[in-house]
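S.K.: could you look at this predicted model? Sequence included:
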Amino acid sequence: MALALGAALAAVPAAGQTPFANAMAQHLARADSRAEALPVAAFYQAAQQQPVWHSAERVEALARALETLENDGLDPADYLRGPLKGSLGADGGGQPLAQAFARSRDDAEARAAFDVRATRALLLALDHLQRGRVDPEQQVPGWETARPARSYSMARVVAAVNSADIEQALSLARPDLPAYEALREALGAHRALAERASAPLVPAGDDALRRGDEGDAVTALRRRLAYWGNPWVLPGDPAAYARIDAEAPDLGRFDAEMEAAVKRFQRRHLLDEDGVVGGKTRRALNASVRSQMATLRVNLERARWMQPVIARRPGVWVDIAGYRLHYARPDGERWSSRVIVGRAGRETPVLHSAITHLTVNPTWTVPPTIWREDALPRIRRDPGYLSRRNMQVVGPDGARLDPERIDWQAPGNVMLRQSAGPGNPLGRVVVRFPNSQLIYLHDTPSRGLFKRDRRALSSGCVRVEGVRELVRMLLADTGSRYRLDTLLERRQSDLNVNLPERIPVALVYLTAWPDESGEVTFRPDIYRRDEALRRAL
């Protein structure tokens, strides 16, 4: 096809002829008026107002590069059959791009239309790579961070096109995040895995599989572990190496090597890392590769939104579904900790704000949902509930009320407040930031819960393991004259301390993301948010 196109192009009139120039001007004007507002004019300005898609080599390079967007979780058809629809024939997509280019060679109008449409296809791909295909503010309630700005050099994009290196042009817009590249590599590996024959499923059963077990179920487990990226659990057949005196391995025996592979698999899926294959581990092992590909696609989109969040220094962000908090300090040091987030039905929201102050020795005013659904029913059943928990009843003006004189069947506009102390659910310190949902980061007396692998346990706020260390860093990094240990010694309730500088904070939702070693982990979609984004994509 390339040779045929080369011969055909020899007869193409020079690009500077008036009919072609007029046609280009008309198509550029139409492109600038389109809703997506792609920087088409800026592209052709960098190209010195000349057409760029005038060789088969460049057009074929464009088609090949757009196909690679599958590993970014994007659909190449959106670019080949969207912006180029008018160049691909009446059906909008049955014709290869190179053929559409060849058909435009004898007509100035068709050549101009093809050139601008091909440019729009490339610019749309660049836009989606750098800024996300979906606007997060329209998709995610609470997303208040602006989409990443177009920051790639248009001159470098045009240079890449002129050298027929379209993949280089795409790399200029692709997020420069190690996490994004890890997700992209994982999707590529899963796409390759989807082309292979699937391993047998681990049979369902009431009994867990563990080290020392034997049988066909263990053999299936071994093959399933190898399928998910642990090939060493399936050793080669010694019969294939006649000169080596080796004994055939027992595939049906659950040995130490298999136990290590199970633990690695569990770690990648936020499961209890005990090496025992119970119900949750069995279901994760038997998941379809295409379901994991869908998870990777939606999180690649979230990663495209995340670039401004991760780039902040200093900046705090909470990975809700991964149960982790990350703090990037001004000097580049990164601190991470486990967190407890809201359970399903009392979800921790996605939000963006800035940390403004701390509360030391906080009292706790029971939030409306907990008051209505938890506290009030317990008070009605147990008159001693309030005194045991060191709680006071207060009116709208903050005055304390006598709980004995309140009709708890119809208590009216009252609130519950728990005194500061070792039993207070907020612990000794709270990190506060403005938001309409009364969400904050805080200490907790129930530190044993951090040992759980899945920690969607709270009523919406975020409990932080080692929050005192976080507070010490926030005070130091903002130049505060206060020291946490001194503040704790005062024993004053609700002691508010303003930070000299605001620290950006974001709470985000990610169901696939690399761990600290760079290995992509899959998390349960605890709030059932993936499907809506998958449909939007």
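M.R.: Arrived safely.

S.K.: contacts, neighbours, all on C-alpha from now
M.R.: Will do.

S.K.: which helix or which strand is home to T356?
M.R.: Element membership for T356, per DSSP states H and E: strand 351-360.

S.K.: immediately after that strand, which helix or strand?
M.R.: Toward the C-terminus, strand 351-360 is succeeded by strand 364-365 as the next helix or strand (DSSP H and E).

S.K.: tell me what the strand holding T356 is packed against?
M.R.: Applying 3 or more Cα pairs under 8 Å, 6 or more residues apart in numbering; DSSP states H and E, we find strand 351-360 packed against strand 429-432, strand 495-508.

S.K.: quick check: the gap between V497 and R388.
M.R.: According to Cα to Cα, to the nearest Å, V497 and R388 sit 30 Å apart.

S.K.: before we move on, the earlier item: which of the helices and strands packed on strand 351-360 sits most buried?
M.R.: A comparison of the helices and strands packed on strand 351-360 by mean neighbour count, using mean count of other Cα atoms under 10 Å, puts strand 429-432 on top with a mean of 23.

S.K.: off-centre distance for that one?
M.R.: 26 Å (Cα atoms, centre = their mean, to the nearest Å).

S.K.: again with stretch 285-301
M.R.: Computed by Cα atoms, centre = their mean, the separation of stretch 285-301 from the middle of its chain amounts to 12 Å.

S.K.: would you map the helices across the stretch 101-250 of the chain?
M.R.: Per DSSP state H, counting those that start in this stretch, the stretch 101-250 of the chain carries helices over the ranges 108-131, 136-139, 154-162, 166-173, 178-194, 216-227.

S.K.: whoops, the stretch 401-537 of the chain was the one
M.R.: Under DSSP H, counting those that start in this stretch, the stretch 401-537 of the chain gives helices at 467-477, 484-489, 530-536.

S.K.: in TSV, list these along with distance to L126 and mean neighbour count.
M.R.: Formatted as TSV, these follow (distance: least, Cα to Cα, whole Å; neighbours: other Cα atoms under 10 Å):
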stretch	distance to L126	mean neighbour count
helix 467-477	36	18
helix 484-489	47	13
helix 530-536	19	13
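
S.K.: any chance of those in CSV, with distance to R381 too?
M.R.: Putting the helices of the stretch 401-537 of the chain into CSV (distance: least, Cα to Cα, whole Å) gives the following:
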stretch, distance to R381
helix 467-477, 35
helix 484-489, 36
helix 530-536, 40
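
S.K.: mind checking which of those helices is nearest R523?
M.R.: Among these, helix 530-536 comes nearest to R523, with 11.2 Å by Cα to Cα.

S.K.: now do that closest one: distance to the chain's middle.
M.R.: 13 Å.

S.K.: and stretch 217-235, by the same measure?
M.R.: In terms of Cα atoms, centre = their mean, the centre of stretch 217-235 is set 29 Å apart from its chain centre.

S.K.: putting a second one here so we can go through both:
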Amino acid sequence: MFRYRTRFLTVFVLSMLFSCKNEKEDQDFLKKVPGTREETIDPLAESSIIADFFLDATKAGELKLANPEAVAKYYKSQNFAPAWKNKALRKELLENVQSISKEGLDPTDYHFEYLKKSLADPANLDKQEKGQLEILLTDSFYRLLHDLYYGKLNPKELFEIWDLKKDSINIPQLMKETFSEASITKTLNSVKPHHQVYSGLKKSLAEYASTSEENITTVNEGPTIKPGENDPRIPSVVKRLKELDFSVEKDSTTAYTTGIQDAVKNFQQKYGLEIDGIIGRSTIRNLNKTQTDRRKQILANLERWRWFPRDFGNHYIMVNIPDFELTVVRDGDTVAKHKVMVGVQARKTPVFSDEIEYVVYNPTWTIPPTIKKNDVIPGAARNIAYLRNRNLKVYSAAGEPVDPSTIDWNAAEALNYTYRQEAGRTNPLGRVKIIYPNQYLIYLHDTPSKAFFEKNSRAQSSGCVRVQDAIGLSKYLLNNRENYSSEKIDSIIASGKTTKIQVTQPVKVYHLYWTAWRENNGTYFTEDIYDTDEKIYKRL
């Protein structure tokens, strides 16, 4: 048995040696062929050297690869053949790593300093160093492809709910195709986002990277400053507004005048704050944000857009949660925009997507679990009239009506009942709800509280999305149904009867979250209502 193993190993080693010898002879031959690019036949390392790195755990560990298992698997699939034979590709990869900061990523994550130093004069590297360079080039390329397509971070590890479906890519196959077709830049461009928001944020990043603020005026925290009041911080507010290029009609000592109010309102509008002219905690916090703070915010949003799907489809609805806006897009054109209200901090609207299936006119409202537990049951326990005042009825698991006076509101059994509000003028869902069935029980709907749409900050709901002119949106979704004209829908609503209608045209809804974008050659920011920007930036 021992002789057999010895004989086998001898044959294996000899075959490897002849293989390497033949490989070298092939390279020498190709160098003599007229018109052959020398770059394509200049491998950094021999296969045996590359294999040795992955067979020796100590050596593999010293490389500090970002994706050790994936890189090892790639080389194994190629019989440990060197990938970086083309000098031009090596140079092109280094150039892309050096410029990756334009995408909001850090070159040091991709072995930039080592690659720069080693590629400056690879001829002076010994065999082991060339093997290391070969492998680190591959690791760098693999991570670039991964981070540009999927993002550097995993959103599911950062957020309670992140349920966006996204096609996967075959990175090893992309690498093989790149080495064959010889274009690093083309491959990287094929995986990065090309949405106009992402492209705009890259321009904003370049602007904020080239400017800096020194010795900015800081507005001290303190009591809320209301129009007409006097406050010793007013001069600081005025100075800071001017630093941020907001025009202030008239300076003041301590009086909060109309002219200053106008500048504050313009500031609040640009940064997605409540436009009330009141200088409160949120306004002061945003006044004190520096260029560096805003640059961090841009970086966080670039990462978000790497998480988002590359293709939203031809027909979709996109809700930007912190901007309180819903956009309808068809064939690349914006068809309509609607103001929305979204979930409060304690009951966030989740990031996810699904396809619309139907609309319901004159909907009843079945109380969701969170509201049932935190609001309805405690309210009924305090005063049984809570249910009657809200037109709420109670049903058993079998769907039978239950007399509220027979329920022990302090016992767990109260959670087992269904609580439902019938359709009507005061129903929280208004006159229509738009359903895309999902595990989060989230949907678009009308609301009787339309005055809230006049506010600039609209985190008002328990998670669902309230839509301004939801009836108009529902009519749009049914505009391919001949039997449901605008007049017909109006008559259904007027009847008060709960009516369910299927949506037959495919329309997806995307609940997304981003707090910075480019518009009219400027960068706009909105309040990070769920406090996620800093969480992302710290991990980038």
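M.R.: Yep, that arrived. If you're wondering where the values come from, they're calculated on a predicted model, not measured in any experiment.

S.K.: for F265 of structure 1, find the nearest of the helices of the stretch 101-250 of structure 1.
M.R.: Using Cα to Cα, the nearest of the helices of the stretch 101-250 of structure 1 to F265 of structure 1 is helix 216-227, at 7.8 Å.

S.K.: mean shift between the closest one and structure 2?
M.R.: With the two structures superposed, helix 216-227 of structure 1 lies on average 4.4 Å from its match in structure 2, counting by mean Cα distance after the TM-score superposition for structure 1.

S.K.: who are the packing partners of that helix?
M.R.: Under the contact criterion of 3+ Cα pairs under 8 Å, 6+ apart, helix 216-227 of structure 1 touches helix 256-268.

S.K.: flag every buried residue along the helix it packs on.
M.R.: By 16 or more other Cα atoms under 10 Å, the buried positions in helix 256-268 of structure 1 come out as 258-268.

S.K.: tell me which two in those are the farthest apart.
M.R.: Greatest spatial distance among those (Cα to Cα): M258 and R268, at 15.4 Å.

S.K.: related to what we said a few turns ago, can you list the helices and strands packed on strand 351-360 of structure 1 in CSV and add distance to A77 of structure 1?
M.R.: Shown next, in CSV, are these (distance: least, Cα to Cα, whole Å):
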stretch, distance to A77 of structure 1
strand 429-432, 45
strand 495-508, 29
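
S.K.: what's the closest of those to G342 of structure 1?
M.R.: It's strand 495-508; of those, that one is closest to G342 of structure 1 (Cα to Cα) at 11.9 Å.

S.K.: report how many residues lie close to the closest residue in space to G278 of structure 1 that isn't next to it in sequence.
M.R.: Leaving aside its sequence neighbours, G278 of structure 1 sits nearest to A208 (Cα to Cα, 6 or more residues apart in numbering; 4.6 Å). Applying other Cα atoms under 10 Å, we find 13 residues neighbouring A208 of structure 1.

S.K.: just give me the match in structure 2 for A208 of structure 1.
M.R.: When structure 2 is aligned by TM-score structural alignment, A208 of structure 1 is paired with I225.

S.K.: again, but for P308 of structure 1
M.R.: Mapped onto structure 2 by TM-score structural alignment, P308 of structure 1 lines up with R310.

S.K.: one step back: mean shift between the strand holding T356 of structure 1 and structure 2?
M.R.: Here the mean offset of strand 351-360 of structure 1 against structure 2 after fitting is 1.3 Å, by mean Cα distance after the TM-score superposition for structure 1.

S.K.: how much does that strand deviate in direction from strand 495-508?
M.R.: With axes from the mean of the first three to the mean of the last three Cα atoms, to 10 degrees defining the directions, strand 351-360 of structure 1 sits at 150 degrees from strand 495-508.

S.K.: that older thread, out of the helices and strands packed on strand 351-360 of structure 1, nearest to V277 of structure 1?
M.R.: strand 495-508 (30.5 Å).

S.K.: helices and strands around the closest one, which ones?
M.R.: So strand 495-508 of structure 1, by 3+ Cα pairs under 8 Å, 6+ apart, packs with strand 315-319, strand 351-360.

S.K.: mean per-residue distance, it versus structure 2.
M.R.: By mean Cα distance after the TM-score superposition for structure 1, the fitted strand 495-508 of structure 1 averages 2.0 Å away from its aligned residues in structure 2.

S.K.: what's the offset of that strand from the middle of its chain?
M.R.: Centre-to-centre, strand 495-508 of structure 1 and its host chain are 23 Å apart (Cα atoms, centre = their mean).

S.K.: so how many other residues sit close to P107 of structure 2?
M.R.: Residues contacting P107 of structure 2 under the criterion other Cα under 10 Å number 19.

S.K.: scan structure 2 for its longest strand.
M.R.: Secondary structure of structure 2 per DSSP state E: the longest strand is strand 333-343.

S.K.: trace K500 of structure 2 over to structure 1, please.
M.R.: Using TM-score structural alignment as the criterion, K500 of structure 2 maps onto N496 of structure 1.

S.K.: residue contacts, its match?
M.R.: Contact partners of N496 of structure 1, counting by Cα atoms under 8 Å, 6 or more residues apart in numbering, are 357-360.

S.K.: any idea how far it lies from T365 of structure 1?
M.R.: From N496 of structure 1 to T365 of structure 1 the distance is 15 Å (Cα to Cα).

S.K.: same question for Y152 of structure 1.
M.R.: For Y152 of structure 1, the distance to T365 of structure 1 equals 49 Å [Cα to Cα].

S.K.: skip the chain neighbours and tell me the closest residue to G522 of structure 2.
M.R.: Closest residue in space to G522 of structure 2, ignoring its immediate chain neighbours: S204 at 7.6 Å, by Cα to Cα, 6+ apart.

S.K.: to which residue of structure 1 is that neighbour aligned?
M.R.: Using TM-score structural alignment, the partner of S204 of structure 2 in structure 1 is A186.

S.K.: ok, so of the buried residues of helix 256-268 of structure 1, who is nearest A46 of structure 1?
M.R.: For the buried residues of helix 256-268 of structure 1, the residue nearest A46 of structure 1 by Cα to Cα is R268; the value is 45.6 Å.

S.K.: any idea which residue sits dead centre in structure 2?
M.R.: Note on structure 2: the residue nearest the mean C-alpha position is R304, at 2.8 Å, using Cα atoms, centre = their mean.

S.K.: so it touches L512, yeah?
M.R.: No. If you go by Cα atoms under 8 Å, R304 of structure 2 and L512 don't touch, sitting 9.2 Å apart.

S.K.: what sits against V140 of structure 1?
M.R.: By Cα under 8 Å, 6+ apart, the neighbours of V140 of structure 1 are V350.
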